[in-house]
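K.L.:
return atomic coordinates for the entry below.
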Amino acid sequence: MTISQTEVTLEEFEAFDAVAPEGLHVELINGRVLVTPAPDGDHDENVMAIGDQVRAYDPELRMYQERGLVVPAYRAGRARVDGAVAPVGYFRGQPSWADPVGVLLVVEVTSGSQKDADIDRVDKRDAYAQAALPVYLLVDRHRGEVVVHWDPEGGRYQHSEKAVFGAKLRLPDPFGFDLDTSDLA
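P.N.:
Purely as a prediction, here's the structure:
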């Protein structure tokens, strides 16, 4: 749910984030404050299944769940990503809203309403491309598919591929392995 259709400043966002009730995700994407409920169990299992495959591919990588990232783009931004793949220890010593420069892949899993899903499909995709995050993986539970976007240039991802749940999806470099989507739902 979007609580504001008007742009807010970073300071206004930080004040709101500081008093937001536990169990709500508060983000600042393209100048708008977004508030969503905490994820359900299937949501968490999807992120964990992807994280397990990444770790099997490279034991030096980890899937960090519910990480806050600074996604500056053309407006100050703060995104609480469902999953962020980075080298072991990357987030040690980082603040709540971390610098995303060492993040190799961001994962979002759709939940809630169709409107919330559209935020993951468009708004967050564009914010992550503008922040030059190398790979964005979207588990779209509404459409029953997984979409990978990569090669950000000029604020847009240059490539994308998708696969229906149950099929394999090739992840681009720096991964280069086939993601098994059969456990995703």
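
K.L.:
only C-alpha atoms for contact and neighbour calcs from this point on.
P.N.:
OK.

K.L.:
what's the nearest residue to Ala98 once chain neighbours are set aside in contact with, if anything?
P.N.:
Closest residue to Ala98 apart from its sequence neighbours, by C-alpha to C-alpha, 6 or more residues apart in numbering: Leu69 at 4.8 Å. Shown in contact with Leu69 (C-alpha atoms under 8 Å, 6 or more residues apart in numbering): 78-81, 96-100.

K.L.:
go again using 7 Å as the cut-off
P.N.:
Leu69 is in contact with 78-80, 97-100, counting by C-alpha atoms under 7 Å, 6 or more residues apart in numbering.

K.L.:
before we go on, could you also do this sequence so I can check it against the first one:
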Amino acid sequence: MTVATDRPHMPTEDFEALARMASREMEGTRLEFIDGIVRSKAMPDGDHGRIIQWLTRICVQHRPELWLHPGQGIKAQQYRAGRAIPDGALAPSDAFVGQGDWVEPEAVLMVVEVTSWDSDTHRRDHVEKPRAYAETGIPVYLLIDRAKCEVSVYSQPNGRRYESVHIVPYGTDIALPDPVGITLQTERLKDWVR
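P.N.:
Here you go, the predicted model:
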């Protein structure tokens, strides 16, 4: 059997209709469309939510003009044909007003993903999402990996991938480069490990 990897499984407009229907009909279902493939995004657990709260507070303290928008759908990948739902999108507070379910990514300074416990989290968060966000031109991708107890900062997108990746274990300070300009003290992340 041959799998077509050069074209999406469906047009983007059909995916958007499917995602709207799924969120209405099946409570808690969130769909993404990356590399032309429809995927379900896992619902966050309590520790996942607490990590996003922690990060939101840090961002607001250091950059009060910004907000870490949780779960905002963004148009991703080349030609904005993909649809991703990062766990957080750092952008000006009113950046997405009036845009609907899937927003234009130009105002996004950083996207955040916190790993889940589902079977495809490695492929999604370490391979597909960094590529999609780099293709989109999002300056910084922050990945908080709960299984590995590591924080990864991807920066310098070149349209295909991020040129710079800096990985540290929980407990180590890590700089979020410009245009974010915040240093994270990651010791607290040790409190939210299973």
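
K.L.:
other SSEs contacting the longest helix anywhere in structure 2?
P.N.:
Longest helix of structure 2, by residue count under DSSP state H: helix 46-62. When contacts are defined as 3 or more C-alpha pairs under 7 Å, 6 or more residues apart in numbering; DSSP states H and E, helix 46-62 of structure 2 packs onto strand 66-70.

K.L.:
do that again at 8 Å, thanks
P.N.:
strand 66-70, strand 182-185 (3 or more C-alpha pairs under 8 Å, 6 or more residues apart in numbering; DSSP states H and E).

K.L.:
how about the first one, aligned to which bit of structure 1?
P.N.:
Applying TM-score structural alignment, one finds that strand 66-70 of structure 2 aligns to the residue range 61-65 of structure 1.

K.L.:
mean per-residue distance, that stretch to structure 2?
P.N.:
Comparing stretch 61-65 of structure 1 with its match in structure 2 after superposition yields a mean distance of 0.6 Å (mean C-alpha distance after the TM-score superposition for structure 1).

K.L.:
and that stretch, how far from the chain's centre?
P.N.:
With C-alpha atoms, centre = their mean, to the nearest Å as the basis, stretch 61-65 of structure 1 stands 12 Å off its chain's centre.

K.L.:
quick one: residues in contact with that stretch.
P.N.:
With contacts defined as C-alpha under 8 Å, 6+ apart, stretch 61-65 of structure 1 is touched by 47-48, 51, 54-55, 81-88.

K.L.:
write a ChimeraX command that selects only the buried members of those residues.
P.N.:
Remark: buried members of the contacts of stretch 61-65 of structure 1, expressed as a ChimeraX selection using 16 or more other C-alpha atoms under 10 Å:
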select :47,48,51,54,81,82,83,84,85,86,87
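
K.L.:
quick check: the farthest pair among the contacts of stretch 61-65 of structure 1?
P.N.:
The most widely separated members of those, counting by C-alpha to C-alpha, are Arg55 and Val81 (18.3 Å).

K.L.:
strands along structure 1, start to end?
P.N.:
Using DSSP state E, the strands found in structure 1 span residues 24-29, 32-37, 61-70, 78-87, 97-98, 105-109, 135-140, 145-153, 156-164, 168-170, 178-180.

K.L.:
what residues in structure 2 pair up with the fifth one?
P.N.:
The counterpart of strand 97-98 of structure 1 in structure 2, counting by TM-score structural alignment, spans residues 102-103.

K.L.:
these two touch, right, Leu184 of structure 1 and Asn46?
P.N.:
Yes - here Leu184 of structure 1 reaches Asn46: they are 5.4 Å apart, a contact under C-alpha atoms under 8 Å.

K.L.:
identify the contacts common to these two.
P.N.:
With C-alpha under 8 Å, 6+ apart, Leu184 of structure 1 and Asn46 have common neighbours Val139.

K.L.:
name the nearest residue to the corresponding residue of structure 2 for Ala117 of structure 1, sequence neighbours excluded.
P.N.:
Alignment note: Ala117 of structure 1 maps to His122 in structure 2; criterion TM-score structural alignment. Distances taken as C-alpha to C-alpha, 6+ apart place Thr115 nearest to His122 of structure 2, at 7.9 Å, with adjacent residues excluded.

K.L.:
that neighbour: what's it in contact with?
P.N.:
Counting by C-alpha under 8 Å, 6+ apart, Thr115 of structure 2 makes contact with 48, 121-122, 125, 143-147.

K.L.:
go on, Ile182 of structure 2?
P.N.:
Listed by C-alpha under 8 Å, 6+ apart, the contact partners of Ile182 of structure 2 are 59, 62, 175-176.

K.L.:
need the max-distance pair from the contacts of Thr115 of structure 2.
P.N.:
The largest separation in the contacts of Thr115 of structure 2, counting by C-alpha to C-alpha, is between His48 and His122 at 15.8 Å.
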